[in-house]
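Enquirer: I would like the atomic coordinates for the input below:
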Amino acid sequence: MPPKNDYPLKLSGEELNGKEKKLYRLSGKYFEAYQKWSINSFLDYLNNKGRSHKFPLIVKKEIFTSWLEKKLECGEINVQVYLSLLRETKKKKSDAISSRTLIKTGKPCANYINFNDYTEEDVSNQTEETLRIEIIKDISLYDEPGYIFIYKVKDKQSGHLYKIGKTKSVGRRLDQLKKKCHFNAELVKILPEGRKCKYTHRTERLIHIELEVHRIDLLCDCCKQKQNEWFKSKKKVVCSIVKKWVCFMEKACGFDE
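Expert: Take a look at the predicted model:
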């Protein structure tokens, strides 16, 4: 039987009731008994157990999706399998799974956030799903505190480009760019201000996911290395996205003292 705090929340944010918790436990047996999973075989399994008629379809699909997330977190399925199975649950327009907004952040945070507060209308479905998957992953033990920086350079072909990355020392990182790559970089912003970001690797990853469509790969003439932390977009857009995910990580995990 799952621990009390291990049950998923409903779309409404409420806890499962007693009968729904029994259905959740029964659903776990499906994932143990079957090697190839699908929403259709899952519903057939519940029908054969005589439990399906007691619950709305939306509840059964929510529970199916919750188990998929659990399997993803445990490493039993990869991202591609997760996304494929998740899409199966969204085929019908009436399926409310697609409007679910509460998701659980990865450990050590492990609290629920409203995903809609951190997604924009013009973000693609693929980007939303990638962000969701990144958020629910456990944070690496090797993640470390520091700062998120934004540098700007003027490129002859592309115009203004913005470099976004993580560092323990902003000044040292800027010197590296100037000495190693001869970039005449201008510091635009350091976040957070007056304190350190607790998990810079996760924060940087979320920022880069949302800015992926603006990414520009540069081959440095000096160090001869391909650099992929450069983005071509408006300053306002870049700064807004960086600030949003820095604030998200502080809200989810706090900041480093």
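Enquirer: contacts, neighbours, all on C-alpha from now
Expert: OK.
Enquirer: separation between Ser66 and Leu131?
Expert: 17 Å (Cα to Cα, to the nearest Å).
Enquirer: my guess is Thr203 meets Lys251, correct?
Expert: No. Judged on Cα atoms under 8 Å, Thr203 makes no contact with Lys251 at a distance of 12.0 Å.
Enquirer: For Leu218, which three-state class applies?
Expert: strand (DSSP: H, G, I helix; E, B strand; the rest coil).
Enquirer: How about it, nearest residue that isn't a chain neighbour?
Expert: Of all residues not flanking Leu218 in the chain, Gln227 sits nearest, at 5.2 Å (Cα to Cα, 6 or more residues apart in numbering).
Enquirer: The one you found falls within a strand, correct?
Expert: Yes. Counting by three-state DSSP, Gln227 falls inside a strand.
Enquirer: And the helices in the stretch 101-250 of the chain, which stretches?
Expert: 125-136, 170-180, 200-210, 235-253 (DSSP state H, counting those that start in this stretch).
Enquirer: Comparing Thr203 and Lys251, which residue is more hemmed in?
Expert: Ranked by neighbour count (other Cα atoms under 10 Å), Thr203 and Lys251 place Thr203 first, with 25 against 12.
Enquirer: ok, that one - contacts?
Expert: Trp245, Val246, Met249 (Cα atoms under 8 Å, 6 or more residues apart in numbering).
Enquirer: mind checking how far it is from Thr167?
Expert: 12 Å.
Enquirer: and what of Leu26?
Expert: Applying Cα to Cα, the value for Leu26 to Thr167 is 47 Å.
Enquirer: Also this sequence, please, to line up against the first:
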Amino acid sequence: MDEQLELFRDLPVRRKKASKAYGEFTDKFKVKLTTDDCYTPEAIYNAVRDWTVKEFGLEGREIVRPFWPGGDFETFDYPENCVVIDNPPFSIYDRILKFYTENGIDFMLFGPSLTLFKRYDCCYIVTNEVVTYANGAKVNTSFVTSLDKVYRIRCDLALKDAIAEAEQAGRSKKADLPVIRYPDCVVSSALLGKTSRADFRVRKEDCAWITHAGGNRVFGGAFLLSDRAAADRAAERKKVVVQLLPEELEIVRKLNKKGTNNG
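Expert: As a prediction, this is how the structure comes out:
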């Protein structure tokens, strides 16, 4: 077969202008840019890895990257005491978190900013930085980790700035004109990504997972904060503030009581 290909290699190539219809036909077979094909630029990965190692004192622990085309993270041979620092396929983000949390594997993963929050016992680090991946896709990116045992939610300027510097590309500012504005005790990753320009952390005992607030479904899910945690938010109020339902206010009351009992 190779010999036959060589015979045709030097033959003149006949070219003709492709028709619009033919172009539309061939477009169907082109690889589309999706979050599952977001191969991480080395500079971005290194910035995240270096921040993670320094922040959580990982010196001496083996760092592994089980996500690659055709790889299977569930059958990957994880060394003892290793830490996964990688950019997984966002389409199975929930399944990945479930596997790692159930199997006690430490991780620091890239995550989709809009749907970052889940119900798993992790720390969600909101950066909401636009990262241009190797395939050209631009994705608002945040992170989720098992390494922080104290906080459920964080906004960290050092990590955010490290990614922005590594990206080395201007980011266009989008108008922040939400139709609905939730009270400060309701936080989603999308809201934090738009409003936070200061370090912000929420302890595990100061928040509860919710999918609705004030009868409205919160896209991607959210956390309901205690009054202590809500007071730490510096976001300015917008036009409309959703009024929480009685059962949601009861959760806040229980969180307040729980924190008081813990001293």
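Enquirer: what TM-score do we get after superposing?
Expert: Once superposed, the chains reach a TM-score of 0.33 (TM-score structural alignment, normalised by the length of the first structure), with 138 aligned residues with a Cα RMSD of 5.9 Å.
Enquirer: In the second structure, what residue spans correspond to strands?
Expert: 63-64, 83-86, 106-112, 123-132, 138-145, 151-155, 186-187, 200-203, 207-213, 216-225 (DSSP state E).
Enquirer: Export these as CSV, with columns for distance to Leu255 of the second structure and mean neighbour count.
Expert: Shown next, in CSV, are those (distance: least, Cα to Cα, whole Å; neighbours: other Cα atoms under 10 Å):
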stretch, distance to Leu255 of the second structure, mean neighbour count
strand 63-64, 36, 18
strand 83-86, 32, 21
strand 106-112, 27, 23
strand 123-132, 18, 25
strand 138-145, 23, 21
strand 151-155, 14, 23
strand 186-187, 13, 24
strand 200-203, 11, 20
strand 207-213, 7, 19
strand 216-225, 8, 20
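Enquirer: Select, out of these, the one closest to Glu247 of the second structure.
Expert: strand 207-213 (10.1 Å; Cα to Cα).
Enquirer: The closest one versus strand 151-155: what angle between them?
Expert: 70 degrees (axes from the mean of the first three to the mean of the last three Cα atoms, to 10 degrees).
Enquirer: rewinding a little: out of the strands of the second structure, nearest to Ala166 of the second structure?
Expert: Proximity to Ala166 of the second structure, assessed across the strands of the second structure by Cα to Cα, is greatest for strand 123-132 (9.2 Å).
Enquirer: the inter-axis angle of that closest one versus strand 106-112?
Expert: Using the same axes, to 10 degrees: strand 123-132 of the second structure against strand 106-112 is 50 degrees.
Enquirer: Mind giving me the packing neighbours of strand 123-132 of the second structure?
Expert: strand 138-145, strand 151-155, helix 157-167, helix 189-195 (3 or more Cα pairs under 8 Å, 6 or more residues apart in numbering; DSSP states H and E).
Enquirer: and those as a markdown table, adding distance to Asn256 of the second structure?
Expert: Putting those into a markdown table (distance: least, Cα to Cα, whole Å) gives the following:
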| stretch | distance to Asn256 of the second structure |
| --- | --- |
| strand 138-145 | 26 |
| strand 151-155 | 16 |
| helix 157-167 | 28 |
| helix 189-195 | 22 |
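Enquirer: Start and end of stretch 112-123 of the second structure, how far apart?
Expert: End-to-end distance for stretch 112-123 of the second structure: 14 Å, by Cα to Cα.
Enquirer: Glu229 of the first structure: neighbouring residues, count only.
Expert: Glu229 of the first structure, neighbours per other Cα under 10 Å, totals 18.
Enquirer: can you pull the contacts of it?
Expert: Lys163, Ile164, Gly165, His208, Arg215, Ile216, Asp217.
Enquirer: Pick the one among these closest to Asp155 of the first structure.
Expert: Using Cα to Cα, the contacts of Glu229 of the first structure come closest to Asp155 of the first structure at Ile216, 11.2 Å.
Enquirer: number of nearby residues for that closest one?
Expert: Other residues near Ile216 of the first structure number 17, with proximity taken as other Cα under 10 Å.
Enquirer: Equivalent analysis for the one 10 residues further on, please.
Expert: For Lys226 of the first structure, the neighbour count with other Cα under 10 Å is 11.
Enquirer: and if you look at Leu177 of the first structure?
Expert: 14.
Enquirer: any idea how far Tyr45 of the first structure is from it?
Expert: 58 Å.
Enquirer: that older thread, between the strands of the second structure, which one is nearest to Tyr93 of the second structure?
Expert: Here strand 106-112 is closest among the strands of the second structure (Cα to Cα), at 7.4 Å.
Enquirer: quick one: that closest one to strand 138-145, angle?
Expert: 150 degrees.
Enquirer: just checking, what packs against strand 106-112 of the second structure?
Expert: Checking 3+ Cα pairs under 8 Å, 6+ apart, strand 106-112 of the second structure ends up next to strand 83-86, helix 93-103, strand 138-145.
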